[in-house]
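Peer 1: For reference, the sequence and a predicted model appear below.
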Amino acid sequence: MLAKQNAVVELMRISPVAEELSALFAKAGHSLFLVGGSVRDALLGKLGKDLDFTTDARPEQVMRLVSGWADAVWDIGIAFGTVGATKDGLTCEITTFRADQYDGVSRNPEVKFGDSIEEDLKRRDFTVNAMAVNLATKQFVDPYDGMAALEAKVLDTPATPEESFGDDPLRMMRAARFTSQLGFTAAPRVVEAMRRMADQIQRITAERVQVELSKLLCGIEPRRGVELMVDSGLADHVLPEVPAMRLEIDEHHQHKDVYQHSLVVLEQAIDLEEDGTEPDLILRLAALLHDIGKPDTRRHIPGGGVSFHHHEVVGAKMVRKRLRELRYSKEIIENVAKLVFLHLRFHGYGKGEWTDSAVRRYVTDAGDLLDRLNKLVRADCTTRNRRKAQALQRSYDDLETRIARIAADEDLARVRPDLDGNEIMRLLGLPPGPLVGKAWKFLKDLRLDRGPLDHDEAVAELQKWALDNVSGVVPAAGEDVADGAEQVEDDRRDD
């Protein structure tokens, strides 16, 4: 069987570490198994550098056995029976056989150590993760037909799905995540159990759910994972804005299916990621969520048709709220929300009617997100009208060409006013304070509108602005003019 051949090849690759570790345990009278995801990945021919082992030795015995052999040892998970170690660049987690009991309320088990590999494998999440390899004999242990499930690309549970998900509801998210990461299909009984038990995901902390969602979105087929979440009802509790995009469509008020459109945009955004780079979680979140403001802004137009005015504004607010609840970092939240807010900006470009000023503002508003924004607006084209799609692609190309040209001439990455804060204060006789920041912002907007100005022109424009905004202000005695530069810098950072 090809899968077994792959596993043998992978085991040979790690054999020095595995053999040494197995010998240590055998000498002490204990068995040691490669287990779980490590076996699954070995069978798929893609074993990584993080290895999972299980043993009949108790945690304190494991600590004694690996101390002195490993390059480093840690016991952060020892309360749950896990000891960690590194050796020759490999990370090993060694866990004592488990036979846990769950209270059905939290996902924290009453830790109970087991005495057999079969008992340990039964408590694992899916049959494809419930296989083991006896490192001493190289024999496969597969009491729950994980090999057959792996070949069929099916996710099923060793125990009943109800038992498995009742023990740990996070496993429902893992089902969706493995669907994305491995391209597998959940067994019908697994999907049915997810539908009945979806609300139990609320027992899980938002942080743990967020980790699984992020891994799902960074998988090879995230659309399938999202679809399983939505079809099972899991998304109603984790990401309810996504199933809410399945808007009813009637013959008089037709529009694209927003949910299906968003899934296509997600796939097309992924296609635009550079080969060889890590999956772009921010871009993928923005692609999936860019239209979540549409349900709340949908208006039926008399005579037929539908409008979604300002859905990008509403959507950005919704993104912030949802991602905060999922405990994403502030950076991810703000970047995704900004992309959602800006994703319609391009549609005003038309056939190139934008002035250079509009192009500068587009670039400046996008900032470090410009490349992602360009990918998002390209991915947002899902029309089946080939002529329209080609016209849009030409417009995208034209805009990017103009951005490159203006950037080369004007260093758009660092747009600044033509006069700095110190010179503003000197010319206008201003003390440090908010008025200096307002003058700085005026000059920045002028720079965006007209491009670089020569010094005399910038001074003249500043003086004209001052006639309407400054009256009889003189520097305060004893104040350091340099403080104004700090004020301007603070204003600029907040701008």
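Peer 2: Here it is on my side, so go on.
Peer 1: alpha carbons only for contacts and neighbour counts from here, please
Peer 2: OK.
Peer 1: Let me see the ranges of the strands in this protein.
Peer 2: With DSSP state E as the definition, the chain shows strands at residue ranges 32-35, 50-55, 72-74, 82-87, 90-96, 101-102, 109-110, 132-134, 139-141, 154-155, 185-186, 299-300, 306-307.
Peer 1: Would you mind pulling the contact partners of the first one?
Peer 2: By Cα atoms under 8 Å, 6 or more residues apart in numbering, the surrounding residues in contact with strand 32-35 are 22, 25-26, 51-56, 129-136.
Peer 1: now the second one
Peer 2: Under the contact criterion Cα under 8 Å, 6+ apart, strand 50-55 has outside partners 30-38, 90-97, 117.
Peer 1: The structure to be compared is supplied as follows:
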Amino acid sequence: MTDPPASLPDLPAPGEPLRLVDVQRAVTAELDRIAPVVDVLGGLFEKAGHELALVGGPVRDAMLGRRSNDLDFATSAAPEVTEKILRAWGDAWWDMGRQFGTIGCRKGDWVVEVTTYRSDAYNPDSRKPEVSYGDTLVGDLGRRDFTVNAMAVRVPGREIVDPYGGVMDLAHRVLRTPGRPEDSFSDDPLRMMRAARFAAQLGFTVDRDVVRAMTGMADRIAIVSAERVRDELVKLICAPFPRLGLTLLVETGLADHVLPELPALKLERDEHHRHKDVYEHTLTVLEQAIDLEPRLAERGGVEAPDFVSRFAALMHDVGKPRTRRFQGDGTVTFHHHDVVGAKLTRKRMQALRFSGGQIEAVSKLVELHLRFHGYGSGEWTDAAVRRYVRDAGEELERLHVLTRADCTTRNRKKAERLRRTYDELEARIERLSEEEELASIRPDLDGNQIMEILGIPPGREVGEAYKYLLEQRLDHGPMSEEQATTVLREWWAARS
């Protein structure tokens, strides 16, 4: 089933219903657009004596006015029949999903997957189904996760099949399951994560019975692989309305199992903004980071949605529960929560099987998110600015976004003062970058030059000399080769 696009800019705000006339108009327009595929394929399967229907996500997205060239179909034909038809019609074909009854092909810009009607059975201790083929379209739709994904359009006749009220649920923007949610989530616990993800992607509310089932069955998510949980979490965080999905995970208890650091924040108070808890502050920082994403595209070439900056915003304060200390005057401190938070972030991302590059990027941002507050009103030396840039490395633009997003004070004067101060820091970085190429800071002598000047072979001492010259470069800026040689010889003489 095709997932919703990560960005749905033309959707109404969450909670606003859709007009049925608009839904009908949208699906008609989309079916006309994809007619070269659906009508032709429908005719080919019909000629072979089999049913074919557009199903799932493409139908839902068509009703929402969304366009996609990835189309999912269900058919009464066996996989070998589907393969024969698609091989004759398409430009290329594949059968990696054959064990699930799925054959795929590409035709020009279109990507098509056709799956034989299924009526899967699930082992209670696994989310992997025992695949068995069904014989009706309605039966196939009944095994799907939500009613808005359990609609179909028979082709080539374009008859809409909606046995579970998906059209009305889509119009009212609500997520329900075709049958009892307890049965659906027992079959596949990952569907609980998908409920939160679809809420975040589509701006839908979740039916009370679904929320109740998610709450009662949250611990069932433990049988789902970390990789699949991770993939759903990434899609949720990169969605247009991540607060909706994250709030649902926390309220149902699912977050206790997949991202326990998030609900832990509900119990903490922020040292700077004691009128709001750190949990709400964190969600606000995430939303503000999303608003600042255009900066990443303009300055860093990073297209939205950017998971790294969003997840860093979500995790930036997770060290606070471990570092909370109560002072005698009633204040609360969270000293070193940046360092502790980076360690917790790394551990959680490793458990969720994120890539090494993503783990390094996010944990670095969490560890550095407080560094700017040492800048005060501009007292940093140029050496401190160089170190800020050096430590941020490739994540500098994302650090700019996270630091700016981390300001959630309601005090306008304070917020404006912080913004002006960070503007000044960025201006200094740009000036120094133009003068000194900060992005590629390195010593003024390389390893070969160090060995030649000091007359030493490769080894630990070369590394120590290189590190010393790097510190001199950060403290004093660029030096000529002659100056660097003098500094190196003085260091070597003093060391000896």
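Peer 2: Alright, I've got the coordinates. Small disclaimer: the values here were computed from a predicted structure and weren't measured.
Peer 1: returning to what we had before: save the strands of structure 1 as a markdown table, and put in mean neighbour count too.
Peer 2: Below are the strands of structure 1 laid out as a markdown table (neighbours: other Cα atoms under 10 Å):
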| stretch | mean neighbour count |
| --- | --- |
| strand 32-35 | 26 |
| strand 50-55 | 22 |
| strand 72-74 | 15 |
| strand 82-87 | 21 |
| strand 90-96 | 23 |
| strand 101-102 | 14 |
| strand 109-110 | 14 |
| strand 132-134 | 23 |
| strand 139-141 | 16 |
| strand 154-155 | 24 |
| strand 185-186 | 21 |
| strand 299-300 | 14 |
| strand 306-307 | 16 |
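Peer 1: so what corresponds to Cys238 of structure 2 in structure 1?
Peer 2: In structure 1, the residue paired with Cys238 of structure 2 according to TM-score structural alignment is Cys218.
Peer 1: is it true that its match touches Pro279?
Peer 2: Yes. Taking contacts as Cα atoms under 8 Å, Cys218 of structure 1 lies within contact range of Pro279: 5.4 Å.
Peer 1: So those two - more neighbours on which side?
Peer 2: Neighbours per residue (other Cα atoms under 10 Å) separate Cys218 of structure 1 from Pro279, with Cys218 holding more: 21 against 17.
Peer 1: Verify the contact between Ala121 of structure 2 and Gly134 for me.
Peer 2: No. Applying Cα under 8 Å, one finds Ala121 of structure 2 not in contact with Gly134, separated by 11.3 Å.
Peer 1: just to revisit the earlier point, output the strands of structure 1 in a markdown table; the columns should cover distance to Tyr362 of structure 1.
Peer 2: What follows is the strands of structure 1, written out as a markdown table (distance: least, Cα to Cα, whole Å):
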| stretch | distance to Tyr362 of structure 1 |
| --- | --- |
| strand 32-35 | 52 |
| strand 50-55 | 44 |
| strand 72-74 | 50 |
| strand 82-87 | 49 |
| strand 90-96 | 46 |
| strand 101-102 | 54 |
| strand 109-110 | 52 |
| strand 132-134 | 55 |
| strand 139-141 | 58 |
| strand 154-155 | 45 |
| strand 185-186 | 42 |
| strand 299-300 | 28 |
| strand 306-307 | 24 |
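Peer 1: Can you say which of those is nearest to Leu263 of structure 1?
Peer 2: Relative to Leu263 of structure 1, the nearest member of the strands of structure 1 by Cα to Cα is strand 185-186, separated by 17.8 Å.
Peer 1: Where in structure 2 does the closest one fall?
Peer 2: Per TM-score structural alignment, the counterpart of strand 185-186 of structure 1 in structure 2 is residues 205-206.
Peer 1: Stretch 263-272 of structure 1 now?
Peer 2: Residues 283-292 of structure 2 are matched to stretch 263-272 of structure 1 when aligned by TM-score structural alignment.
Peer 1: and the matching stretch, which residues are buried?
Peer 2: Within stretch 283-292 of structure 2, the residues that qualify as buried are 283-290, 292, counting by 16 or more other Cα atoms under 10 Å.
Peer 1: residues in contact with the aligned partner of Leu155 of structure 1 in structure 2?
Peer 2: Residue mapping for Leu155 of structure 1 onto structure 2 gives Leu175, with TM-score structural alignment as the criterion. Contact analysis of Leu175 of structure 2 by Cα under 8 Å, 6+ apart lists 146-148, 169, 195, 199, 204-207, 210.
Peer 1: what about 6 Å?
Peer 2: Remark: with contacts taken as Cα atoms under 6 Å, 6 or more residues apart in numbering, Leu175 of structure 2 is in contact with 206-207.
Peer 1: Next one: it relative to Ala361 of structure 2, how far apart?
Peer 2: The spacing between Leu175 of structure 2 and Ala361 of structure 2, counted by Cα to Cα, to the nearest Å, is 34 Å.
Peer 1: repeat for Tyr164 of structure 2
Peer 2: Between Tyr164 of structure 2 and Ala361 of structure 2 the distance is 44 Å, computed by Cα to Cα.
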